[in-house]
Structures are given as structure tokens and as C-alpha cells.
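[1] okay, here's the prediction I keep looking at, along with the sequence it came from:
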Amino acid sequence: MDNELTARELAALMKKAAGVTVVADELELRLDAGFDEFGLDSLGLLGIVGELENNHAMVLPPDAERCRTPREFLDLVNSNVVAGA
């Protein structure tokens, strides 16, 4: 992954890695809502972390699966992308 992760890409990852369907436009509008409001639990977020690490050659901090909101997760992932660039 060469570019920052977007809310739209996160919505696609939520579907692919956790089986949670989220409308990307809604996710973009509600970045500060808890993942639980979208039906994503900690195991689902762990699946997203695994997907990013395994298929996008990223190494995320060990606490990445503890993020509570999409904004928090995107900020963490994208700060990692910038740091690794």
C-alpha cells in the first residue's frame, strides 16, 4: 500500500475481512462513531489488521485492533504509512 487508507477502502476491508457491510458514504460521514455502531467487533477489526499486514505488506502497532472508531484506525494506519515512506 503506497497511499493512505481511505474511508472507502476501510469500508471495503470491513466487508472483505470481517463480513460487515457498511455504506462507504455513511462511514465517511460518521468517522467518529464507534466501530460497534457499524456492527464491527474487536475480532472483525483484528481481521482487518491481518488483511492489511498480510496482503499489503504493512506492519501495524500491536494495539491497532484496539482502535474504537474509524477515524482513530485510519489515523493510526496512515501515520504508519507516512512513517514507513
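    All right, it came through fine.

[2] contacts and neighbour counts: CA atoms only from here.
    OK.

[3] so which helix or strand takes in Ser79?
    Taking DSSP states H and E as the criterion, the element that holds Ser79 is helix 70-84.

[4] buried residues of that helix, list them for me.
    Neighbour-count burial for helix 70-84 flags Pro70, Arg71, Glu72, Phe73, Leu74, Asp75, Leu76, Val77, Asn78, Asn80, Val81 (criterion: 16 or more other Cα atoms under 10 Å).

[5] next one: stretch 2-16
    Neighbour-count burial for stretch 2-16, with 16+ other Cα under 10 Å as criterion, is recorded at Leu5, Thr6, Ala7, Arg8, Leu10, Ala11, Ala12, Leu13, Met14, Lys15.

[6] one more structure, for comparison:
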Amino acid sequence: MTTGFTVDDLKRILREGAGADEGVDLDGDILDAAFDELGYDSLALLETSGRIEREYGITLDESLLADAPTPSALIDAVNAHLVAAAA
């Protein structure tokens, strides 16, 4: 079982599920950029959360996406779920 969710995991899942906006460099420093600045709307984030849930075997709260407006916040929230699921 995977023990952590990283920015590389998030980038991969974002690209697989919603692609990447041509004007956004996901390989740059994106941790504190808002998802909408990165070109991801609420529908893209729903797809992303669904992929995270399936891949990591966790259930994310519906409010998570509203409470995690940046990649850094989403990574922290996913890791908190993974820790709780492992306990």
C-alpha cells in the first residue's frame, strides 16, 4: 500500500484526468497556486478526487475540494486521510 501522496502523484492524476492547460507549467512551483489559476475548474477537481479515491482506496469528504484550494492543501488533506485509513 502507498504510504504517502506527493505533488508528483497529484500532477500525474491531474494530467491523466483533466489534462493540463497549455499556459500552465505543472512542473513549476505549483504548490501554493490556486487550482483555478492552474486551469482546473470544479469539474476537473471532482474527476481528480475520484481518481485519488480509486487509486488510494480512500473516501474523501465532498467539502474537501472547497477546503483545499491549492495543490499543497489537497496533498495535506489526502495524506491525512491516508494516515487515518492506515490507523
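    Yes, it's here. As the structure is a prediction and not an experimental result, all values here were calculated from the model.

[7] ok so, going back, outside of the helix holding Ser79 of the first structure, which residues touch it?
    1-7, 27, 31-35, 58, 60, 64, 67 (Cα atoms under 8 Å, 6 or more residues apart in numbering).

[8] at 7 Å instead, please
    With contact meaning Cα atoms under 7 Å, 6 or more residues apart in numbering, helix 70-84 of the first structure is reached by Glu4, Leu5, Leu31, Asp32, Phe35, Leu60, Cys67.

[9] from those, pick the one nearest Leu46 of the first structure.
    The nearest member of the contacts of helix 70-84 of the first structure to Leu46 of the first structure, counting by Cα to Cα, is Cys67 at 10.1 Å.

[10] what's around that closest one, how many residues?
    17 (other Cα atoms under 10 Å).

[11] again with Thr48 of the second structure
    Neighbour number of Thr48 of the second structure under other Cα under 10 Å is 22.

[12] per the alignment, name the residue of the first structure opposite it.
    Per TM-score structural alignment, the equivalent position to Thr48 of the second structure in the first structure is Ile48.

[13] that match: which element?
    helix 42-55.

[14] so how far is that helix from its chain's centroid?
    8 Å (Cα atoms, centre = their mean, to the nearest Å).

[15] over to stretch 37-44 of the first structure?
    Relative to its parent chain, stretch 37-44 of the first structure has a centroid offset of 11 Å by Cα atoms, centre = their mean.

[16] alright, calling it a day.
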